[in-house]
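Enquirer: Here you go, sequence then predicted model.
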Amino acid sequence: MVQFCGPTSISILGNQLEKPFSIEEIAGQLNMASSTFHRHFKKATNMSPLQYLKRLRLHEAQKLMLTEGFNSGRACAAVGYESISQFNREYKRLFGAPPRKDIIKHKVNV
């Protein structure tokens, strides 16, 4: 198996936070077919590249809100979401609370 899911593919995905996502583009950078990249990535991480990228984006948004004082709209845009409502839904799904409540909870616990 190609050692694709190490630092190379993870750093490529990490550099995609604010950009539109394209499996074809990333697979091409790794000299792989899209289906091969997707299959190997899912086997190595137990999630699809899109799921992984969403998780990276949401964690980065949370970090920006906690450390830089971004509001949810600014954090949403900074990590590449086009829809604040989609961002809020996915944030709540991952962290268990909407962005504002989650950030308040973290700040109270610090």
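Expert: Ah, there it is. Quick caveat: nothing in here was measured; it's all calculated off a predicted structure.
Enquirer: okay, CA-based contacts and neighbour counts for the rest of this
Expert: Will do.
Enquirer: does residue 82 count as helix, strand or coil?
Expert: Using DSSP: H, G, I helix; E, B strand; the rest coil, the structure places residue 82 in coil.
Enquirer: Next up, identify which helix or strand the nearest residue to it once chain neighbours are set aside is on.
Expert: Leaving aside its chain neighbours, residue 82 sits nearest to residue 76 (7.6 Å; criterion: C-alpha to C-alpha, 6 or more residues apart in numbering). Per DSSP states H and E, residue 76 falls inside helix 72-78.
Enquirer: Comparison target below:
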Amino acid sequence: MAPRCSSGVRYRSATTTSAPASSAVTSQVRLQHARLLLATCPQDVTAVAHRVGYDSPSRFSREYRRQYGLPPSRDAARLQPAAS
């Protein structure tokens, strides 16, 4: 006969497999803030990366591209309103 799990164990294993890791949530929030900054006030991508908490601009660019499908500089150009 197979051992039975208590409901606490089942609940704990279900939440660890379905809930995103806190580092993933932090990353997502940072990237959302970066995208807002890039769209509303033209800045250097490196400055935005540092402002939202990334020490490495290359890591920021890599994660940004993974999240939004474009590198931050191209996405910023696409998001900013056209100059008159």
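Expert: Perfect, I can see it now. All values derive from a computational prediction rather than experimental measurement.
Enquirer: picking up where we left off before, so the residue nearest to residue 82 of the first structure sits against residue 61, correct?
Expert: Yes. With the criterion set as C-alpha atoms under 8 Å, residue 76 of the first structure and residue 61 qualify as a contacting pair; they are 6.5 Å apart.
Enquirer: What segments of the first structure are helices?
Expert: Listed from the start of the chain, the first structure has helices (DSSP state H) covering 7-14, 23-29, 34-45, 49-67, 72-78, 84-95, 99-108.
Enquirer: separation between the residue positioned nearest the centre of the second structure and residue 65 of the second structure?
Expert: Most central in the second structure under C-alpha atoms, centre = their mean is residue 28, positioned 2.5 Å from the mean C-alpha point. Counting by C-alpha to C-alpha, to the nearest Å, the separation of residue 28 of the second structure from residue 65 of the second structure is 12 Å.
Enquirer: what does residue 43 of the second structure give?
Expert: Taking C-alpha to C-alpha as the measure, residue 43 of the second structure and residue 65 of the second structure are separated by 18 Å.
Enquirer: and what of residue 72 of the second structure?
Expert: Distance of residue 72 of the second structure to residue 65 of the second structure, computed by C-alpha to C-alpha: 7 Å.
Enquirer: Which of those two has more residues huddled nearby?
Expert: Residue environment comparison for residue 72 of the second structure versus residue 65 gives the larger neighbour count to residue 72, 25 against 16, counting by other C-alpha atoms under 10 Å.
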